[in-house]
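Colleague: What follows is a predicted protein model with its sequence.
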Amino acid sequence: MLSSRLNFPLEQAGKLRQALTHRSFSATHNERLEFLGDSVLNLCISGWLMQRLPDASEGELSRTRANLVCEASLHRIALELALPSLLLLGEGERKTGGAQRASILADAVEALIGVVYLEQGFEAVQRLVLRLFGTVDLSATAKAKAKDPKTSLQEWLQGKKMALPLYHLDEVRGVEHQQEFIVSCSIPALQLQAQGIGTSRKTAERMAAAAVLDLLMKKGKKA
């Protein structure tokens, strides 16, 4: 159950329900909780990075935090928590694939963090955030990626005297004011390709570049 994975008492099921409620479903939706959760999450991650990266500069800390607290990482966490099957969406949003939309899922994760903060306090929500983000690689490679995924990938390829990556807009989903862009990033010479999803083409390209960097790390290449 979600409550057990979050270590959240069952008697607060009403609050959990609100955190998973999109505005298309009910007037009692999760946007205020998401607003709070976003701030709490940034504070938790800031404190964690101060401990984990004692020699990092303010700029490095800011970039690493931005890389962690982003739509892509929150979307991954939402999938790990199986949130798509738990979201409460209006009929129209459900029919257009809202349960799989990265932005909606990321907002739900932040709303859940907001609920835990309100009901159990900062220490409890800090433990939750560390469980959700604790396995993230903060090696020198990961910090380099935090500088900016597109720039880091380009610099890595140039250092190897290889052609720059190719970006392709694969799909645009959703209505005009709530669009979601899907972009692929490929390195033909290495036969590598990955997709990124974002609320703008630029963000999707960054997410795709980050995904390719992840593939390079897994292959044991130092980006």
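Modeller: Cool, got the structure.
Colleague: contacts, neighbours, all on C-alpha from now
Modeller: OK.
Colleague: would you list every one of the strands in the protein?
Modeller: 166-173, 180-187, 192-198 (DSSP state E).
Colleague: so what does the shortest one touch, helix or strand wise?
Modeller: What it means is strand 192-198. When contacts are defined as 3 or more CA pairs under 8 Å, 6 or more residues apart in numbering; DSSP states H and E, strand 192-198 packs onto helix 71-80, helix 102-120, strand 180-187, helix 201-218.
Colleague: and if we set it to 6 Å?
Modeller: strand 180-187, helix 201-218 (3 or more CA pairs under 6 Å, 6 or more residues apart in numbering; DSSP states H and E).
Colleague: List the contacts of residue 25.
Modeller: 89-90 (CA atoms under 6 Å, 6 or more residues apart in numbering).
Colleague: Residue 107 now?
Modeller: residue 34.
Colleague: re earlier: just put the strands of the chain in CSV and tack on distance to residue 45 and mean neighbour count.
Modeller: Shown next, in CSV, are the strands of the chain (distance: least, CA to CA, whole Å; neighbours: other CA atoms under 10 Å):
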stretch, distance to residue 45, mean neighbour count
strand 166-173, 31, 14
strand 180-187, 26, 22
strand 192-198, 22, 21
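Colleague: export these to a markdown table and tack on distance to residue 207?
Modeller: Shown next, in a markdown table, are those (distance: least, CA to CA, whole Å):
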| stretch | distance to residue 207 |
| --- | --- |
| strand 166-173 | 11 |
| strand 180-187 | 8 |
| strand 192-198 | 4 |
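Colleague: Go through the ones you listed and name the closest to residue 97.
Modeller: strand 166-173 (8.8 Å; CA to CA).
Colleague: quick one, that closest one and strand 180-187 angle?
Modeller: For strand 166-173 against strand 180-187, the angle by axes from the mean of the first three to the mean of the last three CA atoms, to 10 degrees is 160 degrees.
Colleague: Run the chain-centre distance for strand 166-173.
Modeller: Taking CA atoms, centre = their mean, to the nearest Å, the mean C-alpha location of strand 166-173 is offset from the chain mean by 19 Å.
Colleague: ok, and here's another one to check against it:
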Amino acid sequence: MRLSAELKAFEGRLGHHFAKPELLMRAVTHASIGTATRPDNQRLEFLGDRVLGLVMAEALLTADTGAREGQLAPRFNALVRKESCAAVAREIGLGDVLKLGRSEMLTGGRRKEALLGDAMEAVIAAAYLDAGFEAARAMVLRLWGDRIAGVETDARDPKTALQEWAQARGMPPPSYIEAARSGPDHQPLFTVAVQVETGETAEAQAGSKRIAEQQAAKALLARLERPST
């Protein structure tokens, strides 16, 4: 099998050239267009999730030999969660080469967080099956790059941290309100506001309500913890 020019360019961005190009083709084939003769990436996605997990667990143990399990777990979760996989997928233009069915194409499938995250996991599995664990490991570490070194900040869940801030001061939990929703049904944009008992508020916008809540909590927490001058 010969890859298209588009997929060859993607290989370059990925940093792994496939000896078995059919594996890459399968990794970028969504279930919406898969057939008996053109398998989709769902099984690869299952495997890639485990390969990514092993790479990140090993990397975290190596980076901080004195960290306890309770410290490592949130860092690990931050690195392997779907949002992180989708962010890497966007950086390398994975959405541009996905093979999608018409319905997914029409509903913005190339930009969907879950779809991009799943496809990134499938690509990791494809590299693992193509050249083994060391090759997959090298590719993942290269693509995740600075995320691993900066994971301590990302690992802190903003909603949990904001709730702990409020509880430590004898306040009720923060309240979240969906202030607005815009955009088409297949690509909504949520505006969420968060408020604590002191009256301090913050807003954020995102393509999902959960992410908007996280971003609003992060913004408010940064403001609340800013040293007074």
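Modeller: On my side now, so go ahead. Quantities reported herein were computed from a predicted structural model and do not represent experimental measurements.
Colleague: With distance to residue 108 of structure 1 added, can I get the helices and strands packed on strand 192-198 of structure 1 in TSV?
Modeller: Shown next, in TSV, are those (distance: least, CA to CA, whole Å):
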stretch	distance to residue 108 of structure 1
strand 180-187	17
helix 201-218	19
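Colleague: Can you say which of those is nearest to residue 170 of structure 1?
Modeller: Here strand 180-187 is closest among those (CA to CA), at 5.3 Å.
Colleague: and that closest one with helix 102-120, angle?
Modeller: Using the same axes, to 10 degrees: strand 180-187 of structure 1 against helix 102-120 is 110 degrees.
Colleague: Quick one, which of the strands of structure 1 gets closest to residue 209 of structure 1.
Modeller: Closest among the strands of structure 1, using CA to CA: strand 180-187, at 6.1 Å.
Colleague: what's the closest one packed up against?
Modeller: Checked by 3+ CA pairs under 6 Å, 6+ apart, strand 180-187 of structure 1 has strand 166-173, strand 192-198, helix 201-218 packed alongside it.
Colleague: Can you tell me what sits against the longest helix seen in structure 2?
Modeller: When structure 2 is parsed with DSSP state H, its longest helix is helix 42-63. Residues outside helix 42-63 of structure 2 that contact it (CA under 6 Å, 6+ apart): 118, 121-122, 124-125, 137.
Colleague: Could you rerun that using 8 Å?
Modeller: The contact list for helix 42-63 of structure 2, computed with CA atoms under 8 Å, 6 or more residues apart in numbering, reads 27, 30-31, 67, 72, 75-76, 79-80, 118-126, 128, 133, 136-137, 140-141, 148.
Colleague: now stretch 208-223 of structure 1
Modeller: 141, 144-145, 149-150, 152-153, 156, 183-186, 192-197.
Colleague: circling back: what about the strands of structure 1, which gets the closest to residue 83 of structure 1?
Modeller: strand 192-198 (17.5 Å).
Colleague: From the chain's centroid, how far away is the closest one?
Modeller: So, by CA atoms, centre = their mean, the centroid of strand 192-198 of structure 1 is 14 Å from its chain's centroid.
Colleague: That strand to strand 166-173, inter-axis angle?
Modeller: Note on geometry: by the same axes, to 10 degrees, strand 192-198 of structure 1 and strand 166-173 are set 40 degrees apart in direction.
Colleague: before we move on, back to that, of all the strands of structure 1, which one comes closest to residue 28 of structure 1?
Modeller: Residue 28 of structure 1 lies closest to strand 180-187 among the strands of structure 1, at 24.6 Å (CA to CA).
Colleague: and residue 208 of structure 1, what pairs with it in structure 2?
Modeller: Here residue 208 of structure 1 is matched to residue 212 in structure 2, going by TM-score structural alignment.
Colleague: Can you tell me how far the residue most central in space within structure 1 is from residue 143 of structure 1?
Modeller: The centre of structure 1 sits closest to residue 73, judged by CA atoms, centre = their mean, with a distance of 2.3 Å. Per CA to CA, to the nearest Å, residue 73 of structure 1 is found 15 Å from residue 143 of structure 1.
Colleague: Excluding sequence neighbours, find me the nearest residue to residue 82 of structure 2.
Modeller: residue 117 (5.0 Å; CA to CA, 6 or more residues apart in numbering).
Colleague: surely the one you found meets residue 90?
Modeller: No. Contact criterion CA atoms under 8 Å: residue 117 of structure 2 and residue 90 do not qualify, at 9.4 Å.
Colleague: More neighbours: which of those two?
Modeller: residue 117 (24 against 18; other CA atoms under 10 Å).
Colleague: I'd like to check which residues are in contact with the counterpart of that one in structure 1.
Modeller: Matched by TM-score structural alignment, residue 117 of structure 2 corresponds to residue 106 in structure 1. Contact analysis of residue 106 of structure 1 by CA under 8 Å, 6+ apart lists 71-72, 74-75, 78.
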